[in-house]
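> Quick one: sequence and predicted model below, then my questions.
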Amino acid sequence: MSKEQAMMHMLESAAKMQWNIAMILEAKTVEAEKARNWIINHVGMQAFEQNEDQLKKPLEIHEQLVEMLEGLTRVQTGLCNNMKALLEADEGSEGGMGGMFGDGMGGEDFST
């Protein structure tokens, strides 16, 4: 496998991971919206024995969401660092990325 092909595979993999992360975030958004609607409609003051309990439950939910977002942020940071390393490694050759995208001005055919 040539260096150009390896770089293309890395770029395709990074794009697929970004897509999957976007799908995770979309699913979490839908899940959070459903939970919010259920809580608004079914959980009232009478569901909690003390005011402390009324505060603890939402804080637990928010803590879980923050942990999930921190994990996704770490994944994104890792992807970003990998892409920076890839781009910096080829920066000096033929305008970056080894000229694999052509000069960027013409009508190259990338369908193959």
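Yes, it's here. Numbers count the residues shown, from 1 in each chain.
> use CA for all of it now, contacts and neighbours both
Fine.
> For the one helix or strand V66 maps to, list every residue counted as buried.
In this structure, V66 sits in helix 51-89 according to DSSP states H and E. Using 16 or more other CA atoms under 10 Å as the test for burial, helix 51-89 gives 54, 72, 76, 79, 83, 86.
> chain center to that helix, what's the gap?
10 Å (CA atoms, centre = their mean, to the nearest Å).
> same thing with stretch 9-24?
For stretch 9-24, the distance to the chain centre is 8 Å (CA atoms, centre = their mean).
> Buried residues, that stretch. List them.
Applying 16+ other CA under 10 Å to stretch 9-24 flags 14, 21 as buried.
> hmm, back to that, between the buried residues of helix 51-89, which is nearest K16?
Nearest to K16 among the buried residues of helix 51-89: L79, at 11.3 Å, using CA to CA.
> take the one below as the second:
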Amino acid sequence: MNREKSLLQMLDAAVKVQHNISLILEAKALEAEKMRNWSVNHLSAATYDSHEDQLTVSLKLQEQLLELLEGINRMEAGLNKNLKALLHQSEENGYDQMMMDYDNGKG
């Protein structure tokens, strides 16, 4: 397999990973909406002995959501760094010629 095909396969794999991440984010958004609805209905003052207990539970839920978002952000940053390195390397090695060959059916 030549270099151009390898680079195109790497880009295609990156696209698939990004698509899967978008599906994960969509599912997490639905989960966050359910958590919000549950919180509104169940984290009332009548449920807890003190306001401090109610606040502690609410903060724990928010911390979990923030940890999830931070993890996804770190993963995206790593993928972005890899794609930048790949594209920079491609530019140095004739990226324009590779894309012209691909567009002309030689790829």
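Yep, it's here. Computed from a predicted model, the values in this text were never measured in an experiment.
> what TM-score do we get after superposing?
With the length set by TM-score structural alignment, normalised by the length of structure 2, the two chains reach a TM-score of 0.85; 105 aligned residues with a CA RMSD of 2.0 Å.
> Quick one: average offset of the helix holding V66 of structure 1 versus structure 2, please.
If you overlay the two and look at helix 51-89 of structure 1, the average distance to its match in structure 2 is 0.9 Å (mean CA distance after the TM-score superposition for structure 1).
> How about the contacts made by the most centrally placed residue in structure 1?
Residue closest to the average C-alpha location in structure 1 (CA atoms, centre = their mean): I21, at 3.8 Å. By CA atoms under 8 Å, 6 or more residues apart in numbering, the contact set of I21 of structure 1 is L72.
> What's the match for it in structure 2?
Residue correspondence, TM-score structural alignment: I21 of structure 1 in this structure matches I21 in structure 2.
> Just the element for N20 of structure 1, please.
When secondary structure is defined by DSSP H and E, N20 of structure 1 falls within helix 3-42.
> what's the answer for D103 of structure 1, then?
Applying DSSP H and E, one finds D103 of structure 1 in no helix or strand.
> likewise the one 5 residues further on?
Counting by DSSP H and E, there is no helix or strand that carries E108 of structure 1.
> So the closest residue to it other than its chain neighbours versus S2 of structure 1, what's the distance?
Excluding its sequence neighbours, the residue lying closest to E108 of structure 1 (CA to CA, 6 or more residues apart in numbering) is G102, at 7.2 Å. With the distance defined as CA to CA, to the nearest Å, G102 of structure 1 ends up 16 Å from S2 of structure 1.
> Neighbour count: these two, which is higher?
G102 (15 against 7; other CA atoms under 10 Å).
> Quick check: the more buried one vs K28 of structure 1, distance?
39 Å.
> same question, N37 of structure 1
N37 of structure 1 sits 14 Å away from K28 of structure 1, going by CA to CA.
> Could you check which of the two is surrounded by more residues?
More neighbours surround K28 than the other of N37 of structure 1 and K28, with 14 against 11 (other CA under 10 Å).
> Tell me how far that one lies from Q64 of structure 1.
Taking CA to CA, one finds K28 of structure 1 at 11 Å from Q64 of structure 1.
> same thing with E26 of structure 1?
Distance from E26 of structure 1 to Q64 of structure 1, by CA to CA: 16 Å.
> just D53 of structure 1 next, same as before
17 Å.
> Equivalent analysis for I40 of structure 1, please.
Counting by CA to CA, the gap from I40 of structure 1 to Q64 of structure 1 is 19 Å.
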